[in-house]
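>>> prediction below, plus the sequence it came from.
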Amino acid sequence: MAWTIGGILAVVALAAIALQIAIARDGPAVLSAVDRVSGGDGGAELKAKITTGDHPDQKLLIWGPKERPTLDHARPVLLFVHGGSWNSGDPESYDFVGRAFVERGFIVALAGYRLGEAGQYPGMVEDVAGAFAQVREQISAYGGDPEHIVLAGHSAGAYNMMMVALEEKWLRAHSLAPDAISGIVGISGPYDFLPLDSDSTKAAFGHVEEEQALKATQPINNVNGDAPPMLLIHGEEDTTVGLFHSKRLSRKIQAAGGTATLSTYPAMSHTDPLISIASPWRNRRDIVDQIATFARYVKAQK
């Protein structure tokens, strides 16, 4: 019996290690697969795939409830922007985000943007602004409220959507302003990363040679008191994007008269908050409920 129990424990340990390796290699796709097996569909389904530009990375995936939406009860909308160091990632790997928040009463839009050389600054920011404009224009057809759209993003995606929220010119190109955004959820985001000291930041921003223009690429340098309300989530053990990014941004937003809530997690790394959105982890942690509560609350305060 002891050998049998030991063997089972060894298999479980090996399975856990294998899962961690798989997540490291293609985390979001693995999370989506685990989520689907562990949590089922949550009553959610992919409603549409919308092209937002000429490049294959420019797309929106719309997730909603299986039942037909009622026209007199539009759902709040969560527009989620994936990470990946501005050189990788695909919204089609983030089904778990759609299922998690549709189950909690939202319509979810997963946004893609140009990556690598094609998406060098400002391309990736322009694409997220364009995605927001498309969602605002089309989401009512899927049961979403175009007046209640919360922007969320992880890592590089958090940077992209934060720039859209803080610097007016990106939405102005679509005849919109940042006050069209109900709220912002930044997860493990980089907001203050000068000087450029990593391969990913150099690849995405290194072509910006003029010093003032480079400074303008930083969310921390575009803060104003009129920004939409923010929820900033960050793991204290994040060695990829340090906690100081969210701390500095929240302090500066508050000093400017804006609203920024910082939520930190002592034992979490860079990807742990994202993993917490997938089943079975989301039932053991409060991140999904925290985001959902914030996203509903900002509508009432707008």
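Received it, and whenever you're ready, just let me know what you need.

>>> from here on, just use CA atoms for contacts and neighbour counts.
OK.

>>> now do residue 157 against residue 44, distance only.
23 Å (Cα to Cα, to the nearest Å).

>>> more neighbours: these two, which one.
residue 157 (29 against 21; other Cα atoms under 10 Å).

>>> please name the residues that touch the more buried one.
Contact partners of residue 157, counting by Cα atoms under 8 Å, 6 or more residues apart in numbering, are 81, 82, 83, 84, 86, 189.

>>> let's see that with 6 Å instead.
Neighbour list for residue 157: 81, 82, 83 [criterion: Cα atoms under 6 Å, 6 or more residues apart in numbering].

>>> with residue 228 instead?
Taking Cα under 6 Å, 6+ apart, one finds residue 183 in contact with residue 228.

>>> swap in 7 Å and give it another go.
165, 179, 181, 182, 183, 184 (Cα atoms under 7 Å, 6 or more residues apart in numbering).

>>> pretty sure residue 250 contacts residue 258?
No. Between residue 250 and residue 258 there is no contact under Cα atoms under 7 Å: 9.0 Å.

>>> neighbour count winner among these two?
Using other Cα under 10 Å as the criterion, residue 250 and residue 258 rank with residue 250 on top: 22 against 18.

>>> for that one, which non-adjacent residue is closest in space?
residue 260 (5.3 Å; Cα to Cα, 6 or more residues apart in numbering).

>>> neighbours of residue 36, just the number please.
By the criterion of other Cα under 10 Å, residue 36 has 18 neighbours.

>>> hang on, it in a strand?
No. Looking at residue 36 with DSSP: H, G, I helix; E, B strand; the rest coil, it is helix, so not inside a strand.

>>> other SSEs contacting the helix or strand hosting residue 101?
Using DSSP states H and E, residue 101 sits within helix 95-102. Applying 3 or more Cα pairs under 7 Å, 6 or more residues apart in numbering; DSSP states H and E, we find helix 95-102 packed against helix 2-39, strand 59-65, strand 107-111.

>>> check it against this one:
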Amino acid sequence: MGAGSMELTTLYLDQPIVWKRAVDIAAPYGTAGPTALFYIHGGGWNSGNRDLFHYHLEHFSSRGYWCASAGYRPAPEVNWKQQLTDVTGAYLAFLRHLERRQETVRNMIVLGSSAGAHLASLLALVSPEALDIAQKDSDLWRKPDACVSINGPATLEEWPDMNADIRGSIEQTIGYPYDVLDRTDMFAQASPVNHVGRDSPSFLFLLAEREYFFPHAHIHLMSEKIRSYGGESEAVLIEGTEHGFFYRLETPEQQRALGLLEAWFDRRKEKKMK
């Protein structure tokens, strides 16, 4: 397989196939490195697809990374916990794929954008058992070593002056409107910041300068909370960008974010080798 000719393996989680419940896997060109990347797309919990992160898969697989991009069923067909079930199943399928090829991965990193950042954060912070998410191949479960949240939320709990579109999208994936008072615990349970603890993995938050949906202040509070427990966390503002900026790798701003991401990966490799 030559450079520029990425080949994908698509694994569906069900037989017969269930729409969206699948993962695309790109094998590394040449010798595999010690890091694997697992991506989750955004789209307001109600749209988007696995293809969105294929530019990242192409780039990083050409540099020795095992890469995967997961799909999940959209809201309101399902709620956030069912979506997390879908991406957890895709993650386990990726782990099984690596095991069958006897690949040694020292550093498993999950990444997501927007709604995908929400699901990636929960995947990194909460075990399937903690949220009562039943999975086949659960014996393979491995807590991610790190998470990259790209213009994603720290909380889904109501805040002042919420953007109307994101408010509606959050209510869709929770399955209830904010004004149903006896369901406020559902918004809290679905909020990544509420699951931060002493065993939280490392986080990198990439923030869009023009962020319409998720307040930066919430991300900074989550980042500080991770550090307060002794964890590692960075929040970096990418100037000249707006929400949803980092699917492609073409513009100067995207290239800057890519450089930051690769440098962060390299630092993690060095720490793992010590």
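Structure received. Bear in mind the structure is a predicted one, so any value in this text is a computation, not a measurement.

>>> aligned to the residue nearest to residue 250 of structure 1, what sits in structure 2?
If you follow residue 260 of structure 1 across to structure 2 using TM-score structural alignment, you land on residue 233.

>>> residue contacts, its match?
Counting by Cα under 7 Å, 6+ apart, residue 233 of structure 2 has contacts 202, 203, 204, 223, 226, 227.

>>> tabulate the helices and strands packed on helix 95-102 of structure 1 (a markdown table), appending distance to residue 266 of structure 1.
What follows is those, written out as a markdown table (distance: least, Cα to Cα, whole Å):
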| stretch | distance to residue 266 of structure 1 |
| --- | --- |
| helix 2-39 | 20 |
| strand 59-65 | 32 |
| strand 107-111 | 28 |
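
>>> tell me which stretches of the stretch 1-150 of structure 2 form strands.
In the stretch 1-150 of structure 2, the segments counted as strands under DSSP state E, counting those that start in this stretch are 8-12, 22-26, 35-40, 66-70, 107-113, 146-150.

>>> including distance to residue 269 of structure 2 and mean neighbour count, could those go into TSV?
Below are the strands of the stretch 1-150 of structure 2 laid out as TSV (distance: least, Cα to Cα, whole Å; neighbours: other Cα atoms under 10 Å):
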stretch	distance to residue 269 of structure 2	mean neighbour count
strand 8-12	25	16
strand 22-26	20	24
strand 35-40	8	26
strand 66-70	14	28
strand 107-113	7	24
strand 146-150	12	27
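
>>> so which of those is nearest residue 169 of structure 2?
Closest to residue 169 of structure 2 of the strands of the stretch 1-150 of structure 2 is strand 107-113 (Cα to Cα; 14.9 Å).

>>> mean per-residue distance, that closest one to structure 1?
Its aligned residues in structure 1 lie a mean 0.9 Å from strand 107-113 of structure 2 after superposition (mean Cα distance after the TM-score superposition for structure 1).

>>> so where in structure 1 does that strand end up aligned?
Going by TM-score structural alignment, strand 107-113 of structure 2 lines up with residues 148-154 of structure 1.

>>> re earlier: looking at the helices and strands packed on helix 95-102 of structure 1, which is buried most?
strand 107-111 (a mean of 30; mean count of other Cα atoms under 10 Å).

>>> the inter-axis angle of that strand versus strand 144-154?
50 degrees (axes from the mean of the first three to the mean of the last three Cα atoms, to 10 degrees).

>>> how far away is the aligned partner of residue 74 of structure 2 in structure 1 from residue 209 of structure 1?
Counting by TM-score structural alignment, residue 74 of structure 2 lines up with residue 115 in structure 1. Going from residue 115 of structure 1 to residue 209 of structure 1 by Cα to Cα gives 20 Å.

>>> which of the two has more neighbours?
The residue with more neighbours, out of residue 115 of structure 1 and residue 209, is residue 115; 23 against 9, by other Cα under 10 Å.

>>> contact partners for the more buried one?
Applying Cα under 7 Å, 6+ apart, the residues near residue 115 of structure 1 are 86, 87, 88.

>>> among the residues you listed, which one lies nearest to residue 56 of structure 1?
residue 88 (12.9 Å).

>>> burial of the equivalent of the closest one over in structure 2, as a residue count?
Matched to structure 2 by TM-score structural alignment, residue 88 of structure 1 sits across from residue 47. By other Cα under 10 Å, the residues close to residue 47 of structure 2 number 13.

>>> ok, and the closest non-adjacent residue to residue 47 of structure 2?
residue 74 (6.1 Å).

>>> picking up where we left off before, with structure 2 overlaid, how far apart is the helix holding residue 101 of structure 1 on average?
The superposed helix 95-102 of structure 1 is, by mean Cα distance after the TM-score superposition for structure 1, a mean 1.6 Å from where its aligned residues fall in structure 2.

>>> what angle separates that helix from strand 59-65?
Using the same axes, to 10 degrees: helix 95-102 of structure 1 against strand 59-65 is 40 degrees.

>>> would you mind listing the buried residues in helix 95-102 of structure 1?
95, 96, 97, 98, 99, 100, 101, 102 (16 or more other Cα atoms under 10 Å).

>>> quick check: the third one touching residue 274?
It refers to residue 97 of structure 1. No. Residue 97 of structure 1 is beyond contact range of residue 274, at 9.0 Å (criterion: Cα under 7 Å).

>>> show me where structure 1 has its helices.
Along structure 1, counting by DSSP state H, helices occupy 2-39, 95-102, 123-138, 156-166, 169-172, 199-205, 211-215, 244-255, 272-275, 287-301.

>>> those helices: which one's closest to residue 62 of structure 1?
The closest of the helices of structure 1 to residue 62 of structure 1 is helix 95-102. By Cα to Cα, the value is 8.1 Å.

>>> any idea how far that closest one is from the chain center?
Centroid separation for helix 95-102 of structure 1 versus its chain: 12 Å, with Cα atoms, centre = their mean, to the nearest Å.

>>> cool, thanks, talk later.
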